[in-house]
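In: Pasting the sequence and the predicted model now:
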Amino acid sequence: MNCTHSKEAVLRRLKKIEGQVKGIQRMIDEEQSCIDILVQVTAVRAAINRVGTIIVMNQTRKCLGDVPMTTEQEQVMEKLLGELSKFSE
């Protein structure tokens, strides 16, 4: 993990997701509207996708950290990682 998204930050996100899942369980137990439950399921899916993207981005930066790149190559890599982030939201 890098300083942008530290291990602690990812763990905080996962704890939040855990709370969201418990909320969905409560909603089902209380027999709330299917639409409302599906909205929350969609939110959890988006959140977990974001965590996965952060992990992929951090690992990519870590793996390429020792590889010498030109400024242009670094800019292209950052742009690619930014687009990857948008894709999984």
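Out: Noted; the coordinates are in hand.
In: C-alpha only now, for contacts and for neighbours.
Out: Will do.
In: Thr71: neighbour count?
Out: For Thr71, the number of neighbouring residues by other C-alpha atoms under 10 Å comes to 9.
In: okay, pairing it with this:
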Amino acid sequence: MCACERTKGEAAAENAEKSCCGCVKHKYRDKDSKEYKCLVSRLKRIEGQVRGVCKMVEDDRYCVDILTQVSAIQSALNAFNKELLAQHIKSCVVDDIRAGHDEVVDELVATLQKVMK
């Protein structure tokens, strides 16, 4: 069955079957999904920015220009975190709560505290 034809419940059941031990922390992510590809694309773009900054340092470019690029990288990473967190809440957290795994709420709180430092 194509991923786009599955209901959320079917996808959650399939994910539970594919996890290594069935616990909340080990999940399978569909690598063919649009969301997955978008996240990987963002990370590759950020990787390119980091390589660019490295080259700027090697080329002894003006410090302010380097700092500007580093700030852009930080913004891109923050945007990545927001997107990944939103996907996590909408899928993993919701599925786990529906399955009776209320401990996922504590994990989410701890994750938010780390991300919001």
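Out: Yep, it's here. Note that the structure is a prediction, hence the values are computed from the model and not measured.
In: Determine the longest helix present in the first structure.
Out: The single longest helix within the first structure, with elements called by DSSP state H, is helix 34-64.
In: Please work out which residues of the first structure line up with stretch 69-76 of the second structure.
Out: Matched against the first structure by TM-score structural alignment, stretch 69-76 of the second structure falls on residues 40-47.
In: how much does that stretch stray from the second structure?
Out: Between stretch 40-47 of the first structure and the corresponding residues of the second structure, superposition yields a mean separation of 0.3 Å, by mean C-alpha distance after the TM-score superposition for the first structure.
In: Check which helices and strands the longest helix of the first structure sits against.
Out: The elements that helix 34-64 of the first structure packs onto, with contact taken as 3 or more C-alpha pairs under 8 Å, 6 or more residues apart in numbering; DSSP states H and E, are helix 7-29, helix 71-87.
In: Relative to Asp36 of the first structure, which of those is closest?
Out: helix 7-29 (8.5 Å; C-alpha to C-alpha).
In: Isn't Ile55 of the first structure up against Met1?
Out: Yes. Here Ile55 of the first structure reaches Met1: they are 7.4 Å apart, a contact under C-alpha atoms under 8 Å.
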